[in-house]
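# coords below, sequence missing:
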């Protein structure tokens, strides 16, 4: 069901100017379910002012490393014709917190292990979290399994 046209809405160029995004980026976000513009009688996209906040949230979440599918998932149940409310943001941020905390812990482990690795100058391969001669750790899984361990 199409949402009501918000007093003519914003043209895509206006939305681009307000968010600093290229028009192509806005269309990209649209294809990923971040936005759902309405079409006017001429078939042109029109965006609600609340779409500025949706895009701002998506841009900030991407900087945290969240994939677009996850971002869209957080926005999908919100009414498309209003800005994200404090209650909405509280729920979304609560849902994001555990994932962000896990990313911080993983990045901290990576940083700490790389500090030792970079500092060693590759003179102590027996302790290196990247060294895997003859792919001996293949049965432990893909990627740098020693580096990713707790």
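All right, it came through fine. It should be emphasised that the depicted structure is a prediction, and the values quoted were computed from it without experimental measurement.
# can we go C-alpha only for contacts and neighbour counts from here?
OK.
# check contacts around residue 92.
By C-alpha atoms under 8 Å, 6 or more residues apart in numbering, the contact list for residue 92 reads residue 74.
# Which is the succeeding secondary structure element to the strand or helix carrying it?
Counting by DSSP states H and E, the element that carries residue 92 is helix 86-120. Per DSSP H and E, the first helix or strand lying C-terminal to helix 86-120 is helix 145-148.
# May I see the buried residues of whatever helix or strand residue 28 lives in?
Using DSSP H and E, residue 28 maps to helix 23-31. By neighbour count on 16 or more other C-alpha atoms under 10 Å, the buried set for helix 23-31 is 26-27, 29.
# The structure to be compared is supplied as follows:
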């Protein structure tokens, strides 16, 4: 992995990509979503401060555990500008995200447990299907896959 000399305070998008392991297109996407920022040179080239390395690492770690980009952006927005997320920031944020992740894990477990039943019957009945209609909330209105098409139009 190429080392960045300490005296270099700004990185090109290529240098940031090489150091972070993120594709250039991903870095452009992160910037468009407000996760990282750059300045433009007189030649209209992007330059990132060194703290972008830690921010990219933070974003990628949060993405790996399933945190949505909007949630990551909100977390980063709560940090002072130009400050990199610290170990303490990660600990605080990850503790806040734990309940959300636990709920997703439970939901995925329920989906896994009922997936075979759904594929086995093939009906996709919204009246009784625990995947499409948990707790039969819509069963009073209409049954069958007809409701799926109506929901898209409505």
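That came through fine. Predicted, not measured: the structure shown is a model, and the values here were computed from it.
# Measure the mean distance from whichever helix or strand comes after the helix holding residue 28 of the first structure to the second structure post-superposition.
Counting by DSSP H and E, the next helix or strand C-terminal to helix 23-31 of the first structure is strand 38-39. Superposing on the second structure and averaging over aligned pairs (mean C-alpha distance after the TM-score superposition for the first structure), strand 38-39 of the first structure comes out at 3.0 Å.
# Just list what strand 38-39 of the first structure packs against, helices and strands only.
strand 45-46 (3 or more C-alpha pairs under 8 Å, 6 or more residues apart in numbering; DSSP states H and E).
# Flag every buried residue along the following helix or strand past the strand it packs on.
Where DSSP H and E defines the elements, the next helix or strand beyond strand 45-46 of the first structure is helix 50-63. Neighbour-count burial for helix 50-63 of the first structure, with 16+ other C-alpha under 10 Å as criterion, is recorded at 50-52, 54-55, 57-59, 61.
# thinking in terms of the whole chain, how far from its middle is helix 50-63 of the first structure?
9 Å (C-alpha atoms, centre = their mean, to the nearest Å).
# got the angle for it vs helix 23-31?
Angle between the axes of helix 50-63 of the first structure and helix 23-31 is 90 degrees (criterion: axes from the mean of the first three to the mean of the last three C-alpha atoms, to 10 degrees).
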